[in-house]
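Peer 1: Below is the structure, and that's it, no one-letter string:
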């Protein structure tokens, strides 16, 4: 932890548990950002323009989210993970290999958006127990975005 002690009304063990959960969320979000950006670059086919633009919107949103999540971890007094090696250990998102078809990209990203939602939801019990409203608010916002994005992707794959 940093030099000054932290007294924000959340016990040290709860802050640590929340920061660990948020670190998993950060790893999932960054890994999904990277995969979405890759799909943006490499999508082909009749839906190219639609998917190219949609994936761009998604990776920009994810890019903003990683900063918000990392800053919350720091506010709780813990270092935010920031390397590919750390992310690989913490994430549930599977890296892709090769260049999938546009349809496979859509299905893959929909599953990954849902996986990030599950990670966010898993952090709620400790945040609620600690009365950590800022983290609960962040988790609620992230879940709303990931659930909506997964729905939109699923709708394209129908």
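Peer 2: Done, it's in. What you see is a predicted model; the values in this text were computed from it and never measured. Numbers count the residues shown, from 1 in each chain.
Peer 1: hey, let's count contacts and neighbours off CA atoms from now on
Peer 2: Fine.
Peer 1: wait, residue 88 sits on residue 27?
Peer 2: Yes. Between residue 88 and residue 27 there is a contact at 7.5 Å, judged by C-alpha atoms under 8 Å.
Peer 1: Look at these two and report which has more neighbours.
Peer 2: Taking other C-alpha atoms under 10 Å, residue 88 and residue 27 do not tie; residue 27 has more neighbours (29 against 16).
Peer 1: check contacts around that one.
Peer 2: 81, 86-88, 90-91 (C-alpha atoms under 8 Å, 6 or more residues apart in numbering).
Peer 1: and residue 150, how many neighbours does it have?
Peer 2: Neighbour number of residue 150 under other C-alpha under 10 Å is 22.
Peer 1: for comparison:
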């Protein structure tokens, strides 16, 4: 494979993207879980908001996995892989709506940090497609975290 990025950099980028994929899939699953199980006075608002968020992430995980493949590496695709690679804790039980929101804010902020941690090697390698993907993911996750945070203001 000769796409202008050396093997070591492609491996390092793919590893970073694998962590991003694991965080994204874990947050997708958590958001879907909360969509199913949210209750309380904000039920309709949160139910619809969570649905829009997990649908967006369902498409995003495919983009991240395909970028890993384009770099010549295999994308992780099992719960065991994701559990090993993610920085986002699973939800235990069914939290109250405000706790769901807080956990999702934390998850989106974690995804932002994970995405940012990959930029150094991406920039060094001149990997513009991955930089563009990371920038797009940051825009989505920063905006989503802001919108969720706004629900917690009194």
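Peer 2: Cool, got the structure. Bear in mind the structure is a predicted one, so any value in this text is a computation, not a measurement.
Peer 1: one step back: please tabulate the contacts of residue 27 of structure 1 in TSV, including the columns distance to residue 105 of structure 1.
Peer 2: Shown next, in TSV, are the contacts of residue 27 of structure 1 (distance: C-alpha to C-alpha, whole Å):
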residue	distance to residue 105 of structure 1
81	27
86	25
87	21
88	20
90	22
91	19
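Peer 1: list the contacts for the residue nearest the centre of structure 1?
Peer 2: When C-alpha atoms, centre = their mean is applied to structure 1, the residue found nearest the centroid is residue 29 (2.4 Å). For residue 29 of structure 1, the contacting residues are 62, 65-66, 116, by C-alpha under 8 Å, 6+ apart.
Peer 1: Looking at these, which are in strands?
Peer 2: Within the contacts of residue 29 of structure 1, no residue falls in strands by DSSP state E.
Peer 1: before we move on, the earlier item: regarding the corresponding residue of structure 2 for the residue nearest to the centre of structure 1, which helix or strand does it belong to?
Peer 2: In structure 2, residue 29 of structure 1 lines up with residue 24, judged by TM-score structural alignment. Using DSSP states H and E, residue 24 of structure 2 maps to helix 7-37.
Peer 1: how big is the offset of that helix relative to structure 1?
Peer 2: For helix 7-37 of structure 2, the mean deviation from structure 1 after alignment is 0.2 Å (mean C-alpha distance after the TM-score superposition for structure 1).
Peer 1: Show me which positions of that helix end up buried.
Peer 2: For helix 7-37 of structure 2, the neighbour count (16 or more other C-alpha atoms under 10 Å) marks 9-11, 13-35 as buried.
Peer 1: all helices of structure 1, in order?
Peer 2: For structure 1, applying DSSP state H gives helices covering 12-42, 48-75, 84-90, 102-129, 133-156.
Peer 1: and those as CSV, adding distance to residue 6 of structure 1?
Peer 2: Listed next are the helices of structure 1 as CSV, based on distance: least, C-alpha to C-alpha, whole Å:
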stretch, distance to residue 6 of structure 1
helix 12-42, 8
helix 48-75, 9
helix 84-90, 25
helix 102-129, 17
helix 133-156, 16
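Peer 1: So for residue 96 of structure 1, which of the ones you listed sits nearest?
Peer 2: helix 12-42 (7.2 Å; C-alpha to C-alpha).
Peer 1: hmm, back to that, just the buried ones from the contacts of residue 27 of structure 1?
Peer 2: 81, 87-88, 90-91.
Peer 1: can you tell me which of these lies nearest to residue 133 of structure 1?
Peer 2: Nearest to residue 133 of structure 1 among these, with distances taken as C-alpha to C-alpha, is residue 81, at 22.3 Å.
Peer 1: Residue 99 of structure 1 and residue 41 of structure 1: what is the separation?
Peer 2: According to C-alpha to C-alpha, to the nearest Å, residue 99 of structure 1 and residue 41 of structure 1 sit 10 Å apart.
Peer 1: Same question for residue 61 of structure 1.
Peer 2: 16 Å.
Peer 1: cool, residue 48 of structure 1 as well?
Peer 2: Counting by C-alpha to C-alpha, the gap from residue 48 of structure 1 to residue 41 of structure 1 is 10 Å.
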